[in-house]
Every structure is written in C-alpha cells, then in structure tokens.
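Visitor: Please work out how this folds:
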Amino acid sequence: MSNSFSLIRRLVENPKLVQLVRGFEADQFVRLIRRIGVEDAGDLIALASSHQLPHVFDEVFWKNNAPGEREKFDPDEFALWLEVIYESSAQAARKIITEMDDDLLVLGLAANLLVVDYESLSLRMLNSNRSYEDDLLEKVLDSECCLEWGDLFLLAKNSRAWDTLIALLVEVDVDDHERINRILETVLHISTEYIEDNGGLYAVLTSGEMLETDLAAKREARREERGYVAPEPAAAFLQLARITPLEDLVAAKEEDYLTRSYFKAFLSADKPRAAQEKHGHEPLPSLNREFPDIYKELTEAEIITIDQAKQLPDNSTVRASHGFIMSVLREMAKDGEVKWDQCLSELNYLANILMAAETVDQERMRPVEAAEKTIALCNEGLAMLLPQDRQNDRSAIKGILGRESLVKLFRIGWNLASNRREPLPTASGEEYSQ
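Guide: Got it, this is the predicted structure:
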C-alpha cells in the first residue's frame, strides 16, 4: 500500500470518502486500521460508525500468541487505542467510551486500574501491625497514579494508560454520572475479590491478570454469528479430520459436531445480520466509480473484497482437475443455483478455519491464501471420491458436488495430506508446509 499518511489524508479530508468509509463493513474497517497501524490511524478511527465500533472492539482487543490458541483480552491494546484516539480527538474518545458495552468497559478498566473503597483502605493503613508491604502500599498511594473518587480510590496497574483513562472517566462522568459510578462499583467488586484471593493489595498492584471468561464467550458468539471461527474449535476441527479414519470420513452421512454447531449459530443469525450489514455493500460501487485509484489500492491490499465467486483462483493458473471443480463452482454461482449458496457458506467457513488455526511461513494466513488452500484441499477430497477414469469428467464432478458438502471433501483432503506427511498443495499446484 502507498504511504499510509497520504491515504489517511485522502480518506478523512474528502466528505464523500468519509461517508463511504463509514459505510464499510466492520471487517473491512478493521482491516484498514490494521493495515495503517493504530498509532497512525487516530483520525480514521474517529470516523467509525456506531455499527462498526462493536465489531472493531471484538477484533482489536483480543489476541493469541499463535493460530489455534485461545484469544485473550489485551489490556495494553485497549489502553493504546484509547490513547491514540484521545490524542487525536477527545470528543471521539468520549463517543467510543459512551458507545462501548458496559461489560467490555469494565474489563478494560479492571485490567488497567484497581478500585478500592476508602473505608477498607483506611482500616488497612491504621492497622497497628503494619507490614513491609503496607509501607510500600503507602508509597503507592502517595504517587501520581492514585486518585480519590468520592468514597473510592482509583489506583493504576498500568501507569502508561493512567492519564488517558482518568481523563476519559472524568469527562464521561459529566454526561453520565450514574453509569460511571455503576461501572466503578463493578470494578470495585472485581478488585476486592481479586485482592482477597491474591495476597493483599500490594501483591495485586504488581500483578496483571483479570478474569474475562464471560465476556470472551459473548464475543465468540457475536463473531460466530458473523461467520468467524474461534481458534480453539478451528484447531479441533483440523485435528479431528486428521485422526478420524479415512474410511469413516468417506462414509460419513452428516457433518461433524463442530460444523453442525457452527452453522446452527451462523444460520440462525443470517437474516438479521444481512439486514444490518446491507448498507456495508452499497459504498463499494460508488468508491470504484468515483475514486478508482483508492478502490484499486484497497482491493489489492485485501482491505475490501470483490464478489466471492470472482475470488476463486483463475482457471488458467491451476492444474486440470482443480480447474474443473472451480469451473463447476463458477457455473453454479452464475446460474444462481441454490447449492451455490451452501457452497459459498462452506468455503467461507473452511477458509476461516485455516485463518484461525494455520500459518504460512510462520505467518497467519491471508484471506486469499486461505481460499486457495481450501479449494486445493477440497480438490484432494474430490479426487478421492471420483473414479480414476472420471477425474476430469464435469458431470461426475457436478454430481459429487450436488451430493456431498465441501466440508466433507475438505476433511478427506486434510486427512490425506496430513497423514502422508507431505506439504499440503495449493490451488496453483505449489505446496504449503504445515
């Protein structure tokens, strides 16, 4: 992508482009921010719509160390985003805090601050049997990273985020005093339980972990409704496909329990999601028509994507059997066959599994790489089910695609490629290393 600063200026200074960016799907907006870098994207983040923000939070505040591992809340990223946005626009930062889900705000504050009540703290400090830790605690309370808030004391667990968090709390409190008090009382409850379980207040001030299980589960449910696959079930899906006997995969009449669970959640949310995100598709034709250079730049960077059928690898670059299956899929898309909708959902599901649990050259897979590898593995499974003398027979291929799911073909292909301990093929006929 060209110079990020130049791109940001064009996006935020042209009123027409501002409206188009605010109409991006949430996933597209997140990819744009990540491509630019949050440190440089404060002005752009300030443009986010109320529709985009909750999904942005779901994506940027949660991380894992490697594909396939559980994603955990990242308090440093939470603080960084608020700092960047606040430096760019205090009003935009207040808007984000105002629109942020209460549970997420509590989690972010509890990971960066401790809240203790004045009475409990006074009793501790007046205790005649003072310890060395009590003396250290008194020094902490005398530091700049401590604030008296009514009957509460706010203490920093992360001094870097302190100034921004306190400034935002003070400003938002003016507009919604009841909400801020309610949130701080919740953080107080969390802090009190955590202090009691972890050796006293000073020990907690030098620790950093907070429980986030409930919020993580809600986040995974929201992302699942939008088509994402969490890293742990993605890794479990691939492991199950690898260890299941090949003959069982071939004979299977229904999907595995992980796939059934995914589509149950995904399809139940399909209609409301389509209604909510419909406006996200409308800006792209306008962007392409009025700002073709920016459209080209964003498309090449995979920030915005074109029609899914057009993303299938080009027939001219693949092996013969691969070309036939993709040609059949394109026919299904062009003819508007009902089966194509199922195939598209399955392709997205499988590509999301690979992006969540696999790597290429120790890097997380990009969408195009995952799509190509998905097609390649489906081809492996298809070849297994086709008679040897009908490997390139279009009618035979279409017959299998009509009877079997792409998920089944993928699982067979993954099993074959994994258990022969060879690099997995790509749709272009090259190889990926596992």
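
Visitor: C-alpha only now, for contacts and for neighbours.
Guide: Fine.

Visitor: what's the spacing between stretch 418-434 and its chain's center?
Guide: Relative to the chain's own centre, stretch 418-434 is displaced by 27 Å; criterion: C-alpha atoms, centre = their mean, to the nearest Å.

Visitor: Stretch 417-432 now?
Guide: The gap between where stretch 417-432 is centred and where its chain is centred comes out at 27 Å by C-alpha atoms, centre = their mean.

Visitor: contact partners of that stretch?
Guide: If you take C-alpha atoms under 8 Å, 6 or more residues apart in numbering as the criterion, stretch 417-432 is touched by 242, 313, 317-319, 322, 360, 372-373, 375-377, 433-434.

Visitor: Of those, which pair is most distant in space?
Guide: Comparing all pairs in these by C-alpha to C-alpha, the longest separation belongs to Arg242 and Thr317, at 28.3 Å.

Visitor: between those two, who's got more neighbours?
Guide: For Arg242 and Thr317, the more surrounded residue by other C-alpha atoms under 10 Å is Arg242, and the numbers stand at 20 against 12.

Visitor: From Phe73, how far off is the more buried one?
Guide: Arg242 sits at a distance of 30 Å from Phe73 (criterion: C-alpha to C-alpha, to the nearest Å).

Visitor: which residues does Glu171 contact?
Guide: Applying C-alpha under 8 Å, 6+ apart, the residues near Glu171 are Arg94.

Visitor: One more, so I can put them side by side:
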Amino acid sequence: MTMTSKAIEARTPRHLLDRLLDAPDPTLAVQRLEPRILHQLIRTCGLEDCGQIVALATPEQLMQVFDEDLWRSEKAGKEDQFDPDRFGLWLEVLVDAGVEVAAQKLAQLDFDFVTAAISRHIFVLGAGSIVSGRDVDEWGVDSEIGGYRIIARRSEGWDALTAVLGCLDDDHQEFFQELMKRCFLLSTDYVEDNGILYDVLAPEEQIMSDVAFDRERRREEQGYVTPAQAVAFLESSRHLGQDRVRQWHHSTLSYFRERGDQEPASAQGWTPPSPDRLLPGQTDGDRPLAALTAQLRFVHEHDEVAYAKRVEELGYLANVLMAGCSFDSRRLSPIEASEAVAAVCNLGLESWRGVDERRQPQAFLAGQDLVAVFRIGWSVIYEQVCLQTARRLVRVLSDLACDDAEVQEQIADLAALLKRQIAAGTPWRARDSLDVIAILDTPTWSTLLGLVDECPVVPKQIGKPADARPALRVAPDVEFISENRQVSWVREFLEFLPSRLSG
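Guide: Alright, predicted model coming up:
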C-alpha cells in the first residue's frame, strides 16, 4: 500500500488512520511511508490522534519527522529553534501508546538528540541533593528515579517523562545511566556553591547547537537549504544583470555539487512525476502555466535525465522559498512554495527574451536549468511589482491630503517607513503598516497588501480594467504572479492609484 501527499489531502483524517491500521500488516504499512508523508499525515490528522501510528514508526522515520516537527521559526530567514513543549507532547502521545514502546523508541534514537531534548525538561542531580532557592519555589516538582533526583524545568509532559525515565531505568539500564550522567553533568553547571539553579547553561546550549548542526546536515542531504543560504540566494536574484543571469549563487553551486556526489534518485527506484502531476493547477485549468508546462512536457517525453534534473531544481527552489521568503508576514507552506516556484519559473520563461532575443526552442529546458529561469522571474517580480508598487505608493501618499489630522499623520509615517524600506531593499517589511490605506479604500488596501510582499500575489480573474473597483473583499482570492499580463495589470492598477485613494 502506498500513500501520497495528494491522497492525504483528499481523504478525511480518520479514514487515513484507519487505512493504515486496517492493513494486513500495519507495522509494515507505516514503516514503508516516506518520513515526509508520515509527517504530513501527522499534521493533517493531529499528533494526539496518531499515537498508534508513530508507535509503529522506525527510529529513522522518527528522526526525520522530528527534524521537521520539533523545530520552529516564526519568520522566514531566521534559524529554527527547538520546541521543547512540542517534544513534551510527543512524549505524552508515545506514552499513551505504551510506556514500554515510548522508552524503546527513545533508546533507539540519536543519543545527543535525546540528551538535548530531555535536558530542556529536567535537571538531574544526585539523590538527596538539597538545592535552595527558586528551583523548588518556581518549578516545584521533583522525583527520584534510579538513584538520581529529577527536578522539572517545565510542568508540561512531566508525568509522561517520569514514566519513560522509570521504564528506561527498568528495561534499558545502560542507556538510562548514560543519559542521566550526561544530564547530571549539564545540570551541575547550573548550581553555584550556594546551590541555586540558574537559567543560562553554556554546555547545554553547545549540545543543542551540535544537535541543530546534525539536523542541518541531514536536511541538506535530503535537499533542504539553510535560512541563511536561502536569504542570500533570493537577495542576489533580485538584482540581476544580463551577465549574471546564468551564474548560480555560490550556495546553489555547493548544494548541487554535494547532491551530485550522491546516488541518482533514478537509481534508487524514484520516478519523477509527470508535468501534469508536478505543476499546480494543471488538472482544474485554474493556472495554465503554459510556458513552463509545454517545456517540461517536451523534456519529460524526450530526455528523462534532464527532466529529473529540472524536477530536482524545482524542489530546491521550493525549499529556498520555504526557508528564506516571507509571504503574508509568515512562512510559506510546502504547497504554497511549490505553487510560487512554478509561477516564478513560468514568468521567467516568458521574460527570457529580455536576456536572449532568440526564440526559445521546444527543447529549451533540456539544456537550460530552472534556477536561472527562476532568477529572471524573481528579479521581474521584485523590480516591476514589489519595488514599483512601493515607490508609486510613496509618491501618491506624499501628494495626498486628508482632512483628518490623525490620518494625515499616519499617511506621512507610512510614506517615511516605505522610503526607508525601499532604500534597504525590503519594501515588504512595511506591509504590516499599510492599515491606514484601509481607511481610504479597503479594496485597494487589500490589493496593495498582496503587491507589497516579498512574494507578491494579484487577485484572480484580473481581466477587468484596472480602473474598475474590485468587489469589497478584504481577503480576495489571489494567485502568484506567473505571466507578464499580470505584471502589466499591476502597472495599470498603480496608474489609477491616486484616484482610488483620493475617493
């Protein structure tokens, strides 16, 4: 039995779980799932309802799922941070499936990871240790297990944690002793001569840094890029001269050089999906992506090696957007990132003539990588949509007069902020301050929010004249920019901006 991302999206959560658990061999069915599919299943159904499923997963599956699920970054481009509360929930779910199972899973995971995760939940001291001060007053929960005094650093997951530690002491003694010794060494650095616990621990931060590094290495092997690499790539792609179009950013070169040392995916039995399955909107006709679809179909039919490379490049670019690009003041989801990459590449193909006046042959993508195509589209979106919108808005706001003194002051503040962000090359960082525009014209404000974004969007069905007022929808149905006609619509929209905002 196989399960794909589309299958997960199409079915109800309970049906997905029942399908796995009702299989002739549920363990084999779960362990055959790709880790990313298992993680998507957990996200779709909810971790609390997936205890029976995760209890059947292999340690390798769990580590890759943890790499995704236990690390958080509120903003794109920022380094992910370990989420100890989420780890506590995982412990509770595993214990609900059976404390022996939970203990066995921990004992099979990477030891440094388990140490770093557990040490975020407890202090470990010698049995009978007397620790004065705020540890008892603030945390207030402790227990003695296996000759060690365990003090809670956070209350979430405490019962599950002590149950697992007790089971490790009983059934996995060697692992338990090594874990406690390591946590004990970390905890002793919290204790001064007077026995008071402190909140900052350099060795603990070091082990978490080591765990984060190992996670980053594993993710790079799977095709992910770091936030810093993604931000640098996207920034360099915004400012392309014609002589730099085909030059890859150094992080991209490094990525594909390392990937080139690995066994080809095709040799591992992987078959890339067809263009109709790969590209969003091809089944419902909602987003034609005509240029990209036609090119990929030709390559798919005539050069499977080149097609596999193009698919890998699309995956790389989607990971770049997820790691380094904001959208609507948050991170892009995997589906959104895939849609955005396809749109930008389609726009890049349409805009390629500005770089090469020769007509693109049907086999263009057989020899041309999609990274360069994306970079062209990304520069067009930045220069002609995001930046152009911000500049036009500054000019319009500077000439705008309002009878309300408070509103006029907010308009002036917004214009000043936009100028600073334009100078910094980050106009989208002013989008959260566009609320004053809603006072002047709500539909225009809604559209501007989409245009002054790091990954801009336009309203769907933009065939109406740009001077026609859209329906009053604060959250319109939008789509990523994939065609030059949409860029032209933006120019027309901006031309009529003064009349829209002046009423």
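
Visitor: can the contacts of stretch 417-432 of structure 1 go into a markdown table with extra columns for secondary structure?
Guide: Putting the contacts of stretch 417-432 of structure 1 into a markdown table (DSSP: H, G, I helix; E, B strand; the rest coil) gives the following:
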| residue | secondary structure |
| --- | --- |
| Arg242 | helix |
| Pro313 | coil |
| Thr317 | helix |
| Val318 | coil |
| Arg319 | coil |
| His322 | helix |
| Val360 | strand |
| Glu372 | helix |
| Lys373 | helix |
| Ile375 | helix |
| Ala376 | helix |
| Leu377 | helix |
| Ser433 | coil |
| Gln434 | coil |
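
Visitor: Closest one to Glu148 of structure 1 out of the residues you listed, please.
Guide: Comparing these against Glu148 of structure 1 with C-alpha to C-alpha places Val360 closest, at 50.6 Å.

Visitor: Tell me how many other residues crowd that closest one.
Guide: Per other C-alpha under 10 Å, the neighbour tally for Val360 of structure 1 reads 14.

Visitor: these two touch, right, it and Lys373?
Guide: No - under the contact definition of C-alpha atoms under 8 Å, Val360 of structure 1 does not touch Lys373, with a separation of 10.5 Å.

Visitor: what does stretch 266-277 of structure 2 rub up against?
Guide: 265, 282-283, 293, 296-297, 300, 308, 311.

Visitor: go with 6 Å
Guide: Applying C-alpha atoms under 6 Å, 6 or more residues apart in numbering, the set of residues contacting stretch 266-277 of structure 2 from outside is 282, 297.

Visitor: cool, and stretch 75-88 of structure 2?
Guide: Counting contacts by C-alpha under 6 Å, 6+ apart, the residues touching stretch 75-88 of structure 2 from outside are 70-73, 157, 227, 231, 323-326, 330-331.

Visitor: so where is that stretch in structure 1?
Guide: When stretch 75-88 of structure 2 is aligned against structure 1 using TM-score structural alignment, it corresponds to residues 66-79.

Visitor: before we move on, what about stretch 37-50 of structure 2?
Guide: Residue span in structure 1 matched to stretch 37-50 of structure 2, by TM-score structural alignment: 28-41.

Visitor: Next, work out how far apart the corresponding residue of structure 1 for Thr162 of structure 2 and Glu83 of structure 1 are.
Guide: Under the alignment defined by TM-score structural alignment, Thr162 of structure 2 corresponds to Ile166 in structure 1. Relative to Glu83 of structure 1, Ile166 of structure 1 is positioned 11 Å away (criterion: C-alpha to C-alpha).

Visitor: These two - which one has more neighbours?
Guide: Comparing Ile166 of structure 1 with Glu83 by other C-alpha under 10 Å, the one with more neighbours is Glu83, at 23 against 17.

Visitor: For that one, what is the enclosing helix or strand?
Guide: With secondary structure defined by DSSP states H and E, Glu83 of structure 1 is part of helix 75-88.

Visitor: Pull out the buried positions in that helix.
Guide: Under the neighbour-count criterion of 16 or more other C-alpha atoms under 10 Å, helix 75-88 of structure 1 has 75, 77-86, 88 buried.

Visitor: Look up the average distance of it to its aligned counterpart in structure 2.
Guide: Helix 75-88 of structure 1 differs from its equivalent in structure 2 by a mean of 0.9 Å after superposition (mean C-alpha distance after the TM-score superposition for structure 1).

Visitor: Give me the range in structure 2 that the next helix or strand after that helix lines up against.
Guide: Counting by DSSP H and E, the element after helix 75-88 of structure 1 in chain order, helix or strand, is helix 90-99. Alignment note (TM-score structural alignment): helix 90-99 of structure 1 is matched to residues 99-108 of structure 2.

Visitor: and that stretch, how far from the chain's centre?
Guide: Relative to the centre of its chain, stretch 99-108 of structure 2 is centred 29 Å away, using C-alpha atoms, centre = their mean.

Visitor: who's in contact with it?
Guide: For stretch 99-108 of structure 2, the surrounding residues in contact (C-alpha under 6 Å, 6+ apart) are 94-95, 164, 168.

Visitor: Nearest to Asp399 of structure 2 among these?
Guide: The shortest separation between Asp399 of structure 2 and any of the contacts of stretch 99-108 of structure 2 is 61.9 Å, and it belongs to Leu94 (by C-alpha to C-alpha).

Visitor: where's the closest one relative to Pro273 of structure 2, distance?
Guide: Distance, Leu94 of structure 2 to Pro273 of structure 2, using C-alpha to C-alpha: 35 Å.

Visitor: Over to Arg297 of structure 2?
Guide: Computed with C-alpha to C-alpha, the distance linking Arg297 of structure 2 and Pro273 of structure 2 is 11 Å.

Visitor: And the two? Which one has more around it.
Guide: Set Arg297 of structure 2 next to Pro273 and count neighbours by other C-alpha under 10 Å: Arg297 wins out with 17 against 13.

Visitor: For that one, which non-adjacent residue is closest in space?
Guide: Once flanking residues are discounted, Arg297 of structure 2 sits nearest to Pro275: 6.0 Å by C-alpha to C-alpha, 6 or more residues apart in numbering.

Visitor: cool, Cys146 of structure 1 as well?
Guide: Here the nearest residue to Cys146 of structure 1 in space, its sequence neighbours aside, is Leu155; by C-alpha to C-alpha, 6+ apart that works out to 4.6 Å.

Visitor: So what does that neighbour match up with in structure 2?
Guide: Leu155 of structure 1 maps onto Ile151 in structure 2, by TM-score structural alignment.

Visitor: Look at that match and give its secondary structure.
Guide: strand.

Visitor: Tell me how many other residues crowd it.
Guide: Ile151 of structure 2 sits with 21 neighbouring residues when counted by other C-alpha under 10 Å.
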